[in-house]
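S.K.: Turn this into a model:
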Amino acid sequence: MRHSTDTSSKENKINDRSPFGAILILTLGTFALVLVLGLSISIGAASITFTTVWEAVFSFNPNVTDHQIIQEVRLPRALASVFIGAFLAVSGAIMQGMTRNPLASPSILGVTDGAAFAIAIAFAFFSGISSLGLMSWSFAGAGLGAMLVFGIGVFSKGGITPVKLALAGVAVGAMLSSFSSAIAIHFRVAQDMSFWFAGGLAGIEWVSVRLLGLVAVIGISLALLISRSITILSLGEEVSKGLGQKTVLVKTIGIIVVLLLTGAAVSVAGSIGFIGLVIPHITRFLAGADYRWIIPCSAVLGALLLVLADLGARMVNAPYETPVGAVTALIGVPFFLYLARQEGRGL
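M.R.: I've put the predicted structure just below:
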């Protein structure tokens, strides 16, 4: 009886926390995202004024060269970076909430490398594959990577711990990445795969943006639908069952959402790491532990981070582009090492 009372008090404490921080993130973050989007669209090989950007978006004139550049090149890239950043951040938040593992993220637990492995197979055996087909292969590969990592964790001595999952993720990721490289070299698709290995947003077309938009509607909606259940699940498996949660159903939906969002992101932009690791931690620090707020806030901050990273990738060595995955790694690697050190004390 006392255990049930303690459980309810924990849940009430989370739910009763003021959402001021979350509302502030959503308000200021969205405002900042709009400003950074405008900056991202205006900066490039040819600098374009904000006025021209506004006209190209809302009063498009196909006879103006700058309007064509914005509509066909820069706007799809900018919108794709918003979707992909949001997808990776939400995926990381869901994984961390479901597993109670602060080291969980798509790039660390083999999901991203699994998706890239499947894309390598698709390029090798199905040349000329459509964007939808590539996304489908990416979903399957993401599922394979996750299954391998969690399978190793389950059968390891002493069961699953955060650091063991992270180590399994690194090992499986390295293995799948090696297989991907071998397939790319043997079947002479290395040039096609180099983009996905490095991670980048160059050359994204409207067809990919539309597919990302469809995935966003389905994936983010499902994530918000189970957000309260993830909050309870983050308190512990026993607590969740004690409150009558259908933990198997929640985890199944959560895994589907992660595979859907990560698979779509990797199929379009390749391996972009650490957004799913860093952003959920920042969001929890600012907005609290309620996933009804963590998920939308993570989406906004993840989108903002990737747009900024893409902007930095274009400016750091202009006119050449630095892989955006390298920029996010500069932020994510030190953060991962800090978390791994903290969790390593629990081994």
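S.K.: okay, CA-based contacts and neighbour counts for the rest of this
M.R.: OK.
S.K.: Run through the residues that contact the residue nearest the centre of the chain.
M.R.: By Cα atoms, centre = their mean, the mean C-alpha position of the chain lies nearest to Leu88, the distance being 0.6 Å. With contacts defined as Cα atoms under 8 Å, 6 or more residues apart in numbering, the neighbours of Leu88 are 106, 261-262, 265, 275-276, 302.
S.K.: run this one through as well so I can compare:
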Amino acid sequence: DVFAYIAVNKRMGTIHCHIYHVPKGSGNRAYAAINNAFKMLAADEKARGSNPFAVTDPKREAAPDLLFRHQIHRADLTAIQQIGAGQFGAVYIATHRILQRAVKLLRNAASTADKDEFTREAETMLVLDHPNLVKMIGVAVQQKPWLCVLEYMKYGDLKSFLSTCREKKIPLRYGEMIYFGEQLASGCGYLASQRMIHMDLAARNALVTDNNIVKVADFGLTRPMEPGVDYLLLREPMKLALKWMAPEGMDKKYFSEKSDVWSFGVMLWEIASYGANPYSQIKTQEIQLKVREGLRLSKPPGCSDEFYDVMNTCWEQDPDNRPNFRLLEMRLSGIREANPTPSRDVGLVVSS
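M.R.: Take a look at the predicted model:
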């Protein structure tokens, strides 16, 4: 079967048609699931009227202590426009006390599992503070719809940003690519210093804003390391992206800073390939065996040897032989300083 959908990116001024070959009989199921999700979003919007942040159920719910201490008044939020829809519901640009913010809504019909994940991600973000991690501003979770208020990243996710560069034939300068990687390594290094494992590093989960600033986002799968050790043995079922996963994660459910480093290497490859899909010619179910046998992503066209070498150090089979994020940040910083690049705001060029 073939399944397709059209995505409109208002921020970048692009329209993409995504076409997938799916197992026979699953195309209609995918359509039904997505159609049902849009119907639920439409029902939520109708219940809220012209104000998407308005309370739809006056009943108050108890909030975990950390979230309660970071409550904001939804009356201080003014929606500007919807910019997307995530796992939990719609995402808006809004003003909050003059500043622009991104606001994620949890749909009214959310499952208990979705509520738990929404809460866990908010609690994780509230304890993190680094210039290259997307900042949580506050929440409103005592009445429906639940809201999560984040700093607004003007140019959206890094994967779409890179794809737009390719489509509009706007090549990134070498120093700009390296600077993206350096910032992401810095944010990931801080995360590791807090004994956290992101577990879903990919270009789609990083966001871009003014002055070529990029930040790690989407902490829904982030988990703390186990007490007394520097790893996590995953015991809960979790949907993870195999093409970004380290072999020890696929084989043994073993995750650490070094498994995040592997994923970071794939993210660098995405930067150098302008948002291409890794292992695009290989079926997902074959990835685990191929990687175990030594398959690695090939050097993207135009990529320098030294940048590709950084990627390859992230893909060492033995986690102990991979660099940590601090070393990666230092190495990328050294490459950038040795290759000075004229200053420009790439997002401004791409979105014009």
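S.K.: what's the TM-score here?
M.R.: Once the chains are laid over each other, their TM-score by TM-score structural alignment, normalised by the length of the first structure reads 0.25; 140 aligned residues with a Cα RMSD of 6.5 Å.
S.K.: what about the residue nearest to the centre of the first structure, distance to Leu304 of the first structure?
M.R.: Applying Cα to Cα, to the nearest Å, the value for Leu88 of the first structure to Leu304 of the first structure is 12 Å.
S.K.: Ok, Leu330 of the first structure next?
M.R.: Relative to Leu304 of the first structure, and taking Cα to Cα, Leu330 of the first structure is found at 16 Å.
S.K.: Neighbour count: these two, which is higher?
M.R.: Per other Cα atoms under 10 Å, whichever of Leu330 of the first structure and Leu304 has more neighbours is Leu304, with 23 against 11.
S.K.: was I right about that one contacting Phe31?
M.R.: No: assessed by Cα atoms under 8 Å, Leu304 of the first structure is found out of contact with Phe31, at 10.0 Å.
S.K.: What is the burial count for Ala122 of the first structure?
M.R.: Close neighbours of Ala122 of the first structure, defined as other Cα under 10 Å, add up to 18.
S.K.: which SSE is it in?
M.R.: Assessed by DSSP states H and E, Ala122 of the first structure sits inside helix 111-125.
S.K.: quick one: the very next helix or strand once past that helix to helix 111-125, angle?
M.R.: Sequence order places helix 131-155 as the next helix or strand after helix 111-125 of the first structure, per DSSP H and E. Per axes from the mean of the first three to the mean of the last three Cα atoms, to 10 degrees, the angle that helix 131-155 of the first structure makes with helix 111-125 is 130 degrees.
S.K.: Buried residues of helix 131-155 of the first structure, list them for me.
M.R.: Residues 131, 134-150, 152-153 are the ones in helix 131-155 of the first structure that count as buried (16 or more other Cα atoms under 10 Å).
S.K.: How far off centre is it?
M.R.: Counting by Cα atoms, centre = their mean, to the nearest Å, helix 131-155 of the first structure is centred 15 Å from the centre of its parent chain.
S.K.: so after it, what's the next helix or strand?
M.R.: helix 162-186.
S.K.: helices or strands next to that following helix in the packing?
M.R.: On a contact count with 3 or more Cα pairs under 8 Å, 6 or more residues apart in numbering; DSSP states H and E, helix 162-186 of the first structure meets helix 111-125, helix 131-155, helix 190-198, helix 324-344.
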